[in-house]
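**Q** Just a sequence and a predicted model for now, questions to come.
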Amino acid sequence: MPESIPASVLVVDDEPDLRTLYELTLLRDGHEVVSAPDLTQAREWLAQRRFDVLITDMRLPDGLGLELLREMTQTQRTEKCIVITAYGSADNAVESLKAGAFDYLTKPVDLKQLRAAVASALLSQRHPLVFRPTTVTTQELSAPGAPTRQLSSAPPPPSGVQALQRIVGSSASIVQIKSLIEKVATSMAPVLILGESGTGKELVARAVHECSHRAQGPFVAVNCGAIPENLIEAEFFGVRKGAFTGAAQDRDGYFHAAQGGTLFLDEIGDLPLAMQAKLLRVIQERRVRALGGVQEDHVDVRVVSATHRDLSALVPAGEFRQDLYYRLNVIEVRTSALRDRREDLPALTQALLQRICADSGQATPTISAQALAWLQTRELPGNVRELENLLQRALALSSSDSLEPKDFGDTAAPTASNGFADSQRPAAPSPETVPPSIPADLQSYLDQQEREVLLKALKECNFNRTAAAARLGLNLRQMRYRIQRLGIAMPSDETDGG
């Protein structure tokens, strides 16, 4: 549990016994506590003075605690707000976070959890980023009349500054993403990062962590699509000795490993439905029961998730739980494709070159204007990851201290039409390297290309799906999904048992 920091707390609850219980619990931690039975008296207290933390029940005799939160947000109050909701009321919890709450607790309130939430809120209050959290998305930030927040003049902590610097670029989309990261960092609200593969979703997740009061805690990244389905529950929640054959000792899961920090669930869209239900319960209750265990452990973890898939489309298709989607998507961040921020390519190229060369211990070469111009003409569907691969190849092929178009391979070599000598012109490309004409239906074209690649891998592996998946860098579940989606007929005598 976070270290207790003496502070002033306002408790709002219409049940006298619960008010007394909360007061006594917080008084033992050295806090100054005052209480109110309804919104009217709470407003009177707030008009008289400021507090460090406000704890309010959702339902009060004269209205909802959400009304108080919204009023405080509008008047830019600095109190961190913790909302108490009815047991299992996911909608209320999400609404409270969207209204600006730092955290929420469900009834019946666990007193250890109450103390931990208050201590965590106070740690956040002491953090240099003292603005209140917001719930706008990157699109809303750029919209006319978008809400604005005044940030503290104090800079983020050193780890946060470094994490934000790793998100390279000065385009409008990058500026908006960095601003949103700073705004939401001090909240406990879940963050959902959406964007194409290779657009830096994990960088954004790390920046959210490093800019928060959890920066000293662990950051645990999990690729949900890379875990075998039969091991997912054990990996997430842990295992107790003897739970199944081979469980020779107790082992903690990802939630335990991320205690006090951030759990990053990458490719959340690939999580099986059965596991989605279990994940939802853990997020709601903040409790984990290890596989084979009899007791539940409280976990203090902020969840940040990411996917390249359209979760809003997966929900009506029955592939993703609607309640989990709304619970994860309290704050949405969208990363931009590289083709939509071409102006960032020079700075991004230089940053990648410096990092690659630092990792390999070699001097960083310059990159010629011609090579940079060639990179600007590339579509780069793999985004930053593809750009990094191209630069690694160029560094391997280059024999000078400057990268030229020829260093990127034959397809990058200049022709006489752009001012280079005939001796520099590459040999005519073979028919296989001639780029195809623009297809009338891009998705059908891409599906056909994917089908041919999968069939080739399957045939070479005697239609063993496990072996073919490994050949293509996929797991078995991803392979099955693609086979089904593309309608690939499989022999009845499969050898992989799946």
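**A** Arrived safely.
**Q** From here on, just use CA atoms for contacts and neighbour counts.
**A** Will do.
**Q** ok, then the element right after the longest helix along the chain?
**A** Longest helix of the chain, by residue count under DSSP state H: helix 442-460. Counting by DSSP states H and E, the next helix or strand C-terminal to helix 442-460 is helix 465-471.
**Q** Remind me what that following helix packs against, helices and strands.
**A** helix 442-460, helix 476-486 (3 or more C-alpha pairs under 8 Å, 6 or more residues apart in numbering; DSSP states H and E).
**Q** The shortest one to helix 442-460, inter-axis angle?
**A** An angle of 120 degrees separates the directions of helix 476-486 and helix 442-460 when computed by axes from the mean of the first three to the mean of the last three C-alpha atoms, to 10 degrees.
**Q** buried sites along helix 476-486?
**A** Buried positions in helix 476-486, judged by neighbour count with 16 or more other C-alpha atoms under 10 Å: Leu476, Arg477, Met479, Arg480, Arg482, Ile483.
**Q** do the same with the first one
**A** Judged by neighbour count (16+ other C-alpha under 10 Å), helix 442-460 contains these buried residues: Arg451, Leu454, Leu455, Ala457, Leu458.
**Q** Closest one of these to Lys112?
**A** The nearest member of the buried residues of helix 442-460 to Lys112, counting by C-alpha to C-alpha, is Leu454 at 52.4 Å.
**Q** who touches that closest one in this structure?
**A** For Leu454, the contacting residues are Ala468, Ile483, by C-alpha atoms under 8 Å, 6 or more residues apart in numbering.
**Q** Okay, one more to line up with it:
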Amino acid sequence: MTRSSTERESPGKVLVVDDEADLRELLSLSLLRMGLDCETAGSVTEARAWLGKPGFALVLTDMNLPDGTGVDVVALATAAGLPVAMITAYGSAETAVAALKAGAFDYVEKPIEFATLKQLIGNVFKPAARREERAGTREGVRTDIPSLQGESRAVVQVRELIARLARTMAPVAISGPSGSGKELAARSIHAQGGRASGPFIAVNCGAIPEHLMEAEFFGYRKGAFTGANEDRDGFFQAAHGGTLLLDEVADLPLAMQVKLLRAIQERKVRKVGATLEEPVDVRLISATHKDLAKLVAGGGFRQDLYYRLNVIELKMPALSERAEDIPLLAKHLLTRIAERHGTSGVKLTESAQTVLATLRFPGNVRELENVLERAVALSDGASIDRDAIQLAARGLAPVASTDEEAAPLGASQSDVAPATASAIGPGEGAVEFPLDLEAHLDSIERKLIEQALLKTRYNRTQAAELLGLSFRQFRYRLQRLGIK
């Protein structure tokens, strides 16, 4: 195609790969309306020939081709350093997930709407334009991108993966223990990607009452329910054009999981009380400290939603896996703590650093920060010494240097029971090793639940309260353990 002299300079050509001539022509005309040059190919072979030539900035490919699949084109495009989006059949979740896992930047569903195509094109070319602007001026270089502190191999690998993930639109599932920096990783993916100028909305799925979830996620219309005095947007609308982080996604009830799956598949949401759906453009990142695969196997999490969210997994290391980063982390955290307290220049003495290096932090980086915050309060203000750390970390166990469990700081050896070769359950005698620990714990849990049900005459709400569980948690345990 030839570009008219009245059109603005195109940022690059788009290669459209599809075996349907009509669709190729339709996409070509749509791209021309956006001021973009376009070439077309009807097979993998033709696509390979075009990609051997310079000047392309984006590839759009169908999955089904006469001499291969769209995944083959994805491989060719990514090898050439080009972003590629997949054209999928309507409602074909498996194809979309396969494309994203293969390295596709995004996907669009047939029939392709002009607004959807324009949105996808904008997600490719606008970030490129911003990068060029920042490269042309020193003042334009961002220095506020959140990043994980540390130089351990585990952290370096995570940072490298984050940089790659930022260039795609693929949903990311971040796993790792509590306090390991899952939200920080999500913010870093957002800040380094094409949606950095858009909003970043973090939602704690476990903190929203179940009866309010639909309204909080999708918004509501005035009069939809008692107290709905005005129209209100939900989290999806608030994150439009940016990133939505579903923190503790494993805590979503099953009913909400179904509605979330539909919103992800359709890229549309319907407010509570509304009759029409509205399109939303968000990148989804989910995070949890739980094992989603096990929850899926136990019926506590929908498999189809799991595959939608878990296109690419990012595992955050525990602090025990990157203990060599503790001195650098402590320095960084102290600077942040000092800013909150309005002080400056607080430093750790060498003896304090030595104590920190010997401690276990089951709460990971978050617990390290808590210890340092208490130590700042206990110090004389100029420096934090060994005693302040020991007081602040009272109750934390040092890293064991032998096979025996170490005593926590502040506890005498007489307070710690010796290790034995038996496990004691509530109301039970010793059991012999080797032992199926999971089955043993399930047996104990089942007995406690049955006792609670018996005591409350099988009132599940009261039984949950007796055990200190929410009703949703209690119901999940009943299902997992098969208690009727």
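**A** Sure, I can see it. The structure displayed is predicted, hence computed values, not measured ones.
**Q** Gln249 of the first structure is nearest to which of the helices and strands packed on helix 465-471 of the first structure?
**A** That would be, of those and by C-alpha to C-alpha, helix 476-486, which comes in at 27.5 Å.
**Q** Check which helices and strands the closest one sits against.
**A** Using 3+ C-alpha pairs under 8 Å, 6+ apart: helix 476-486 of the first structure touches helix 442-460, helix 465-471.
**Q** Please repeat the previous calculation with a cut-off of 6 Å.
**A** Judged by 3 or more C-alpha pairs under 6 Å, 6 or more residues apart in numbering; DSSP states H and E, helix 476-486 of the first structure is in contact with helix 465-471.
**Q** residues in contact with the helix it packs on?
**A** Helix 465-471 of the first structure has contacts (C-alpha atoms under 6 Å, 6 or more residues apart in numbering) with Ala457, Leu458, Cys461, Asn475, Leu476, Met479.
**Q** Leu348 of the second structure corresponds to which position in the first structure?
**A** With the correspondence set by TM-score structural alignment, Leu348 of the second structure lines up against Ile367 in the first structure.
**Q** Surely its match is in contact with Asp401?
**A** No - assessed by C-alpha atoms under 6 Å, Ile367 of the first structure is found out of contact with Asp401, at 8.6 Å.
**Q** more crowded one of the two?
**A** Ile367 (18 against 12; other C-alpha atoms under 10 Å).
**Q** Tell me how far the more buried one lies from Ile356 of the first structure.
**A** Applying C-alpha to C-alpha, to the nearest Å, the value for Ile367 of the first structure to Ile356 of the first structure is 14 Å.
**Q** so what corresponds to Leu51 of the second structure in the first structure?
**A** Using TM-score structural alignment, Leu51 of the second structure pairs with Leu46 in the first structure.
**Q** Could you do Ala263 of the second structure as well?
**A** Match for Ala263 of the second structure (TM-score structural alignment): Val282.
**Q** again, but for Thr275 of the second structure
**A** Mapped onto the first structure by TM-score structural alignment, Thr275 of the second structure lines up with Val294.
**Q** Remind me which helix or strand that match belongs to.
**A** Going by DSSP H and E, Val294 of the first structure is not part of any helix or strand.
**Q** Near it, how many other residues are there?
**A** Using other C-alpha under 10 Å, the number of residues around Val294 of the first structure comes to 9.
**Q** Next: the one 10 residues further on.
**A** Using other C-alpha under 10 Å, Val304 of the first structure is surrounded by 27 other residues.
**Q** Please confirm that it is located within a strand.
**A** Yes - counting by DSSP: H, G, I helix; E, B strand; the rest coil, one finds Val304 of the first structure located in a strand.
**Q** and the equivalent of it over in the second structure, what does it touch?
**A** Structural alignment (TM-score structural alignment) places Val304 of the first structure against Ile285 in the second structure. Counting by C-alpha under 6 Å, 6+ apart, Ile285 of the second structure makes contact with Pro171, Val172, Ala173, Leu245.
**Q** quick revisit: pick out the most distant pair among the contacts of helix 465-471 of the first structure.
**A** Cys461 and Asn475 (14.9 Å).
**Q** More neighbours: which of the two?
**A** Asn475 (20 against 16).
**Q** residues in contact with the match of Leu348 of the second structure?
**A** Here Ile367 of the first structure is in contact with Ser402, Leu403 (criterion: C-alpha under 6 Å, 6+ apart).
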